[in-house]
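Engineer: this one's sequence-less:
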């Protein structure tokens, strides 16, 4: 329901400014939230899930083209690619990808505000923008988290809980 009616140029500036402020405010908020809020979730990753990302979404073709917003907000940890294979790094990546997912989910939520000053057709365009700007990032982060979970699961399977022998972990090569 449109409450304010502005001229075209003012509406365009309002939309751009609102998205800019919302994206950067939400992103900043998520960088200062405590790590412990994002540490607890441990996904399971089945071969079917990874196959869905690969065969249906063809995620490997496009995920590296997405921008890494960490650069824009001064965050040190980059999530565009898994850069190392050591367990400590993978746990940090998993936490930061979880943080990124939630940041993108929350970035979609303010879209109803755009119905306050836009005509319905434009406001629905803002819905499309919010989904187009965030859903691919969410999918990429979930895909990378699922890959990390698989690596960590394989390490746990290879290294026995207790036995006289230690087998070599092939994922550490």
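Structural biologist: That came through, no problem. Keep in mind that this is a model prediction, so the values were computed, not measured. Residues are numbered from 1 along each chain as shown.

Engineer: Please count neighbours and contacts with C-alpha atoms only from this point.
Structural biologist: Fine.

Engineer: all helices of this protein, in order?
Structural biologist: Ranges of helices in the chain, per DSSP state H, are 8-32, 36-39, 47-51, 59-62, 87-108, 120-158.

Engineer: Could you export those helices as JSON lines, including distance to residue 70 and mean neighbour count?
Structural biologist: Listed next are the helices of the chain as JSON lines, based on distance: least, CA to CA, whole Å; neighbours: other CA atoms under 10 Å:
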{"stretch": "helix 8-32", "distance to residue 70": "9", "mean neighbour count": "14"}
{"stretch": "helix 36-39", "distance to residue 70": "16", "mean neighbour count": "13"}
{"stretch": "helix 47-51", "distance to residue 70": "25", "mean neighbour count": "13"}
{"stretch": "helix 59-62", "distance to residue 70": "18", "mean neighbour count": "12"}
{"stretch": "helix 87-108", "distance to residue 70": "9", "mean neighbour count": "19"}
{"stretch": "helix 120-158", "distance to residue 70": "12", "mean neighbour count": "18"}
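
Engineer: this is the comparison structure:
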């Protein structure tokens, strides 16, 4: 039972508005975070061994077959970094691309979190629909970011001279 009971049409309006606010807030928050926060491939951003350099996602979810359907959120911000396709091949650009893919991944993780708030004003069935929406919209983009980043990290590691 929701904490606040509203007529269904208000619930729908509130849900749409709330998701708009949550998407924009997560995007803006991550956009303004310092780049140094995304510079290390540690913690959340570390590609795990089981991901096999992104090949796991391609093998089981066929990322290449649907990645063209995913919109690039860079257009939301004046100086957003486009990640739809590589613009250059030099190491500096690839490093920025990797960093920005970490920023994008965090943005989508943060966008999932508010899904729990929908239990406050939605009937149980509608709250679960909102949680499903958050997962269905964001998990594929997280997977895409991880796949691309794993591939780029392999490429940049091969290009670095031995020390």
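Structural biologist: Sure, I can see it. Keep in mind that what you see is a predicted model, and the values were worked out from it rather than measured.

Engineer: thinking again about what came up before, redo the helices of the first structure as CSV? Include distance to residue 76 of the first structure.
Structural biologist: Compiled in CSV, these are given as follows (distance: least, CA to CA, whole Å):
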stretch, distance to residue 76 of the first structure
helix 8-32, 10
helix 36-39, 17
helix 47-51, 28
helix 59-62, 23
helix 87-108, 11
helix 120-158, 17
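
Engineer: To residue 73 of the first structure, which of those helices lies closest?
Structural biologist: Residue 73 of the first structure sits nearest to helix 8-32 of all those, at 6.8 Å, using CA to CA.

Engineer: so what does the closest one touch, helix or strand wise?
Structural biologist: helix 87-108 (3 or more CA pairs under 8 Å, 6 or more residues apart in numbering; DSSP states H and E).

Engineer: on average, how far is the helix it packs on from the matching bit in the second structure?
Structural biologist: Its aligned residues in the second structure lie a mean 0.5 Å from helix 87-108 of the first structure after superposition (mean CA distance after the TM-score superposition for the first structure).

Engineer: Contacts for that helix, please.
Structural biologist: 22-23, 26-27, 30, 35, 38-39, 77, 79, 82, 84, 130-131, 134-135, 137-138, 141-142, 144-145, 148, 152 (CA atoms under 8 Å, 6 or more residues apart in numbering).

Engineer: what stretch of the second structure does that helix fall on?
Structural biologist: Mapped onto the second structure using TM-score structural alignment, helix 87-108 of the first structure covers residues 91-112.

Engineer: Just give me the residue right at the centre of the first structure.
Structural biologist: residue 101 (3.3 Å; CA atoms, centre = their mean).

Engineer: out of the helices of the first structure, which comes closest to residue 114 of the first structure?
Structural biologist: Short answer: helix 120-158, nearest of the helices of the first structure by CA to CA, at 5.5 Å.

Engineer: by contact count, what packs against the closest one?
Structural biologist: If you count contacts as 3+ CA pairs under 8 Å, 6+ apart, helix 120-158 of the first structure packs onto helix 47-51, helix 87-108.

Engineer: change it to 10 Å
Structural biologist: helix 8-32, helix 47-51, helix 59-62, helix 87-108 (3 or more CA pairs under 10 Å, 6 or more residues apart in numbering; DSSP states H and E).

Engineer: how about the ones you listed, which one is nearest residue 119 of the first structure?
Structural biologist: helix 8-32 (9.7 Å).

Engineer: Now do that closest one against helix 120-158: the angle between them, please.
Structural biologist: Inter-element angle recorded for helix 8-32 of the first structure and helix 120-158: 20 degrees (by axes from the mean of the first three to the mean of the last three CA atoms, to 10 degrees).
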